[in-house]
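Undergrad: Got a predicted structure plus its sequence, pasted below:
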Amino acid sequence: MSISHKDLHSKYTLGGLLISLGIIYGDIGTSPLYVMKAIIGDKIITTDLVLGGLSCIFWTLTLQTTLKYVIITLNADNHGEGGIFSLYSLVKKTKIKWLIVPAIIGGSLLLAEGIITPPISVSAAVEGLLIFNPDIPTIPIVIIIIFLLFVIQQFGAKIVSRFFSPIMLVWFSMLGVLGVLQIYKNIFILKAINPYYAYNLLTSDASGHGFLILGAVFLCTTGAESLYSDMGHCGRRNIRISWIFVKSMLLLNYFGQGAFLLLNEGSTLTHLGSSNPNPFYLIMASWFQPIGIVVATLAAIIASQALISGSFTLINEAMRLNFWPKFKVIYPTDVKGQLYIPSINWLLFFGCIGIILHFKESKNMEHAYGLSIILGMMMTTTLLNFYFIMKRVKLYYMVPLIALYFIIESSFLAANITKFYDGGYVTLLVAFCMISVMTIWYFAKKISKSYTKIVNLKDYIKVLLELSDDLAIPKYATHLIYMTNAGKADEIEEKVMYSILRKRPKRADIYWFIHVNILNEPYKTEYRVTEIAEKTIFRIDFNLGFREPTKINLMFKEVITNMVKNGEVDVTSRYESLNKNNIIGDFKFVLSEKYLSNDSDLTFFEKVIMNSYFFIKKLTLSEESAFNLDIGSVRVEKFPMVLHAPENIGLTRIYSKKQEI
């Protein structure tokens, strides 16, 4: 870990604590808008229900969010960064191949969360307007807010993010004050800290309905996975310290809602004299409700912004790790790590609109929310187990811990699985689509790599040098550049040599081979130059972190500039008239675009994967755009991909008899 990463995670500042409020806690911080409402539902308010629900919330936030994520999982940082793909990049060193499965599933489920969080958070906040007029059409208002939220993504969040932290500070302070005012009226509510009340509620009904309350309780910890993903923005220590404040304010508000509900024991939410029976708004004084609605809506927008930005980061990591097709990535500001992916932005937008139009109200969206998130948490737990093994954590510490979370998360899964037909299938369907794309892309790349023939570059040095001096062949370019996936400096794909020597011989003064190596750490920009033949054949290896942009055009120019300064290469044109005037020679990139050859003999699995791969590829970024190359200096050549080509068809020659003349 570099010094900067150590500083990031060991130091804490007032500014860092405030930033963490605006970036980290949006999702989990807006959960009071709907958790208690989901727990009570249309049931009669009873002491056992309220105290049991609050006890479940307290211990869920303590065991699941605080212990698992804030204390334990935040230690699993990859050079300062967190998130399921960062964790996978760490445990990948164990060489256990099937760990790709929980990584892909977990990443897909986190993307599904990015589609459900904006609708449920914004809807729950805006529905506070129904207090004043039950006929207000909230759906158009929610859609407009969501639309504006996605429109501003292209400009970056640098300007508006300055207001995130102060707004979230006001939000959490408001949660705490509202809670304290209600707890003061009924201090008896603090008994809910006793885990007995949680146990009593979960086992109170022989039919299992008490246990199913966990499905609603789980909504209080839905932002924990995002908390881990955003670790690199604020630092571990800032998150841990700020969480003390955040958790305190959340619990005060939950207990305040519980105290209010106990004062109305025997009633139902619909009988509390409000057109929007949400305990969150019912605990407010009538004069404060308009202010509360505005602050809640702003907090919901910030929570949505955090999930959208997190989705961009997640997709960018997936692209770099070859889990996702290449799409255009824009860096709207100079803030490191801030990016914008237009196609994903609008995919998320239409997904959010679909959720809003399908479920209409936040209470209906609650059913779709928990199932995908608990499955994602279980994937993180799986990878975390192998992280412990890799770090040689003592068995007496690791086994009980993993067993504890297996029990907790299995219980949450069992409670949430009952919501499948009530809406849980929607987010799982979204996640399944994501999983399918990632699986197809991963296996297609793996199949392609296994059938790529690699040759020894040393065997071709002599012919390349002779080609470079062969004046009988028209010069193709002064500098000819090929991208290569070959990992070693003395290796090259056979198709590259085929392109240079046989698919119209390409004479050049200098041949360049560029390899991009994606590292398991997030941020690094290094390169190595290997001179294969003096002043004529070079190979450049770029070692880039999986969060670094692949700007080959700019990076290659920087390398050339440094080499010229060091006298390692002469880039001036070899044409006599241009050379006299020190004119730089032309540079030409040649990229190969693969297509599936009709000569391939595929298995059923390979046929499904490869046909799906090439179909998806038509919708994605071109190779030159993916490498950020200047289109004017790029030539793309079609190259057939032949899988399982038959070596011998078995033709039989027929000899004709000689005819007498």
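TA: That came through, no problem.

Undergrad: From now on I want contacts and neighbour counts done on CA atoms only, so please keep to that.
TA: OK.

Undergrad: Determine the next helix or strand in the C-terminal direction from the lengthiest strand in the chain.
TA: Among the segments of the chain that qualify as a strand by DSSP state E, the longest is strand 507-518. Of the helices and strands lying after strand 507-518 in sequence (DSSP states H and E), the nearest is strand 525-533.

Undergrad: buried residues in that following strand?
TA: 527, 532-533 (16 or more other C-alpha atoms under 10 Å).

Undergrad: out of those residues, which one sits closest to K607?
TA: Among the buried residues of strand 525-533, Y527 lies closest to K607 (C-alpha to C-alpha), at 37.5 Å.

Undergrad: In addition, the following structure is provided for comparison:
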Amino acid sequence: MKATKLQDNHKLSLAGLLISLGIIFGDIGTSPLYVVKAIFNKGIIEKDLILGSLSCVFWTLTLQTTIKYVWITLNADNKGEGGILSLYSLVRKKAKWLIIPAIIGGSTLLADGMITPAITISSAIEGLAINNPTTPTTPIVIIIISILFLIQRFGTSIVGRIFGPLMLIWFTMIGVLGFLYVKEVPSIFQAINPYYAISTIISHPNALFLIGAIFLCTTGAEALYSDMGHCGKANIRISWIYVKIALILNYFGQGAWLLKHAGTAIGEQNPFYAIMPPSFVVYGVAIATIAAVIASQAMISGSFTLISEAVRLNIWPKVTIRYPSDHKGQLYVPSINLILYIGCMLIIAVFEKSSNMEAAYGLAINMTFIMTTILMCFFLARVHVPKIWIIIFALFYFTIEFSFLLGNFVKIEHGGWLTLLLASVLFIVMFSWHSARKIKNRYVRFVNIKSYFPMISELSEDTSVPLFASHLVYLTSANNKDEIESKIIYSIINKKPKRADVYWLVHVDVMDNPHTKEYIVEQLIPNKLIRIDFKLGFREEQRISLLFRKVVEDMVSKGEIDITSKYNTLRKHKIAGDFNFVVLEKTLTPTSDIRWHEKIILDIYKLLKRFSLSEEKGFGLDSSFVTLERVPLNIPDTKEVVLHRLDKPV
């Protein structure tokens, strides 16, 4: 039923087109607020630069956004879902090292989520200074961003319903304003000729800086792919036609205004507001602010979704994820909300004005574009696209994106260092968490569970051993049903024998599909040892306690298991036996076989563990039914110990 609803939402419809306008195109749709201003950077307005830069903008939107993302990348949908981690889930079996571009892409996308609210809302609010130059815009920006992050905990589904109509007003407004200027200077359409773009890039003395500024026109393309699950590729592709026309008209309208003022210094003027009639500026600022808030909201929501996927894929520490409303896909991650807010405030404190933020913007998201291209090459191979086309795709887009990266590198000394630093910190967190788990898994030893069947069966009936629980549940990482971690056997038999009427083994397999919710039950020892394998999509909440209870209820209703307590009094009244989850917290003892860089990773992992959820909370277990046991994964070999025994005391 849910799958049918999802498919219905993805069908081409007026509602789907409106949702696309409200959620998908917020970031790229607000780029006209600052792109042209960033290109001219307070300098002299030159005619050749006007045509050249507009030509670059037109062809960047065409090649990068339209062809790469809207036409090609949207085909890489994972059961209707998009985004770099969804793409990684489709290709991760191709090569283990693909986790690196996935982590880089995820961390740079999060860093972009910190600067997007700051630059878009600042650019919008600064329009107030046109009629009132003394207006302090920075405090207003801080207040708006603070309110935006504050309301996240309450859910935004109600606000989300009006995003589409509001963004329709926005795109219509920027398209009409641009058209009014374009019709006065129709010669501006010469810029469609790619000659002007190529000539400007080759001959302009500040070509690298120019490339970095032009890149800002397509920064929302990755968000366009990430949010595909909200409305489907058909609605995105059709609505993009309207969005692109509106964007091109506005960019060319700003270009027409620049042609009229060629030879003068642009100074602090923003061509976006300059093409508005003076009496309309106040309304324009209001609509721009609303559009900027919507773009910021889309980026924040996208960051929450990204982190929830990263947690399930074990590349981010387990954190609290809340569902503030019944609206599909509505997430709230308190820790990420705080991190993004602090990042926004830091960017505002360092740069203050949008013109300064432009120097830092683009570098991080440029890295995401490159990582997406790498993963897309493997996806195209997966769907059997001929190798020659994959090579052409790779060469073409690597050339474009590395050229943009070269231009964005110029921004490092002008503020790009901050977003690069933020992205690096996020990368270290993701890489350390993922790598530490791999290091720990290296020391996990598995044994053949079948050889323990007789002992487990006898222990269950051995009344000389106190009953630990009627039902004893262990979480196992063993993919093979015939294997089990040696530490679980140690916990049941050796550490302190644990008698139970029934032993349960629960295994969670994170699937490549986003919304899979399946399970398999196998009675390894009938009514004594039962294994449940949950197959959950990477976007599904891992509420193991609730899912386990549902499975047990289904088994009871089908007569597959009797969970009535074996205590005489309780059995007489048909009271169910108690359930106890045993969670094994695996620890590593520092030894010489752990390399120096692995020790650093493990130290970072220990630090992150302090801020992450415990194992039982991470799996949604009720702590009142959980026993936590610390077990060492590696015990130093006594063969290495040199010790001499004395016959008599000295």
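TA: Happy to help now that I have it. Because the structure is a prediction, the values reported are computed rather than measured.

Undergrad: Can you calculate the TM-score here?
TA: Here the TM-score for the pair of chains, by TM-score structural alignment, normalised by the length of the second structure, is 0.97; 649 aligned residues with a C-alpha RMSD of 1.7 Å.

Undergrad: picking that back up, I'd like to know which elements the longest strand of the first structure is packed against.
TA: helix 461-469, strand 475-483, strand 537-544 (3 or more C-alpha pairs under 8 Å, 6 or more residues apart in numbering; DSSP states H and E).

Undergrad: Same list (those) but as JSON lines, adding mean neighbour count and distance to G156 of the first structure.
TA: Listed next are those as JSON lines, based on neighbours: other C-alpha atoms under 10 Å; distance: least, C-alpha to C-alpha, whole Å:
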{"stretch": "helix 461-469", "mean neighbour count": "16", "distance to G156 of the first structure": "47"}
{"stretch": "strand 475-483", "mean neighbour count": "20", "distance to G156 of the first structure": "31"}
{"stretch": "strand 537-544", "mean neighbour count": "20", "distance to G156 of the first structure": "24"}
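
Undergrad: what's the closest of these to T382 of the first structure?
TA: So among those, strand 537-544 is nearest, using C-alpha to C-alpha, at 27.3 Å.

Undergrad: in the second structure, what residues pair with that closest one?
TA: Mapped onto the second structure using TM-score structural alignment, strand 537-544 of the first structure covers residues 529-536.

Undergrad: The matching stretch vs the first structure - mean distance after superposition?
TA: With mean C-alpha distance after the TM-score superposition for the first structure, stretch 529-536 of the second structure departs from the first structure by a mean of 0.4 Å once superposed.

Undergrad: how far out from the middle of the chain is that stretch?
TA: Relative to the centre of its chain, stretch 529-536 of the second structure is centred 28 Å away, using C-alpha atoms, centre = their mean, to the nearest Å.

Undergrad: hang on, the earlier thing: where does the longest strand of the first structure end up in the second structure?
TA: Going by TM-score structural alignment: strand 507-518 of the first structure matches residues 499-510.

Undergrad: does L307 of the first structure sit in a helix, a strand or a coil?
TA: Secondary structure, DSSP: H, G, I helix; E, B strand; the rest coil: L307 of the first structure is helix.

Undergrad: Trace it over to the second structure, please.
TA: Per TM-score structural alignment, L307 of the first structure is aligned with M299.

Undergrad: Same check on I344 of the first structure?
TA: Mapped onto the second structure by TM-score structural alignment, I344 of the first structure lines up with I336.

Undergrad: I'd guess that match is in a helix, am I close?
TA: Yes. Under three-state DSSP, I336 of the second structure falls within a helix.

Undergrad: Any idea how many residues pack against it?
TA: The tally of other residues near I336 of the second structure (other C-alpha atoms under 10 Å) stands at 18.

Undergrad: Nearest residue to the middle of the first structure?
TA: In the first structure, the centroid-proximal residue (C-alpha atoms, centre = their mean) is L314; its distance is 1.7 Å.

Undergrad: That one: what's it in contact with?
TA: 85, 107, 111 (C-alpha atoms under 8 Å, 6 or more residues apart in numbering).

Undergrad: Okay, helices next: where are they in the stretch 501-650 of the first structure?
TA: For the stretch 501-650 of the first structure, applying DSSP state H, counting those that start in this stretch gives helices covering 552-565, 576-580, 604-617, 623-626.

Undergrad: is it possible to export these to CSV including mean neighbour count?
TA: Converted to CSV, those look like this (neighbours: other C-alpha atoms under 10 Å):
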stretch, mean neighbour count
helix 552-565, 14
helix 576-580, 11
helix 604-617, 15
helix 623-626, 17
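
Undergrad: Which one of these lies nearest to P640 of the first structure?
TA: Closest of the helices of the stretch 501-650 of the first structure to P640 of the first structure is helix 604-617, at 12.3 Å (criterion: C-alpha to C-alpha).
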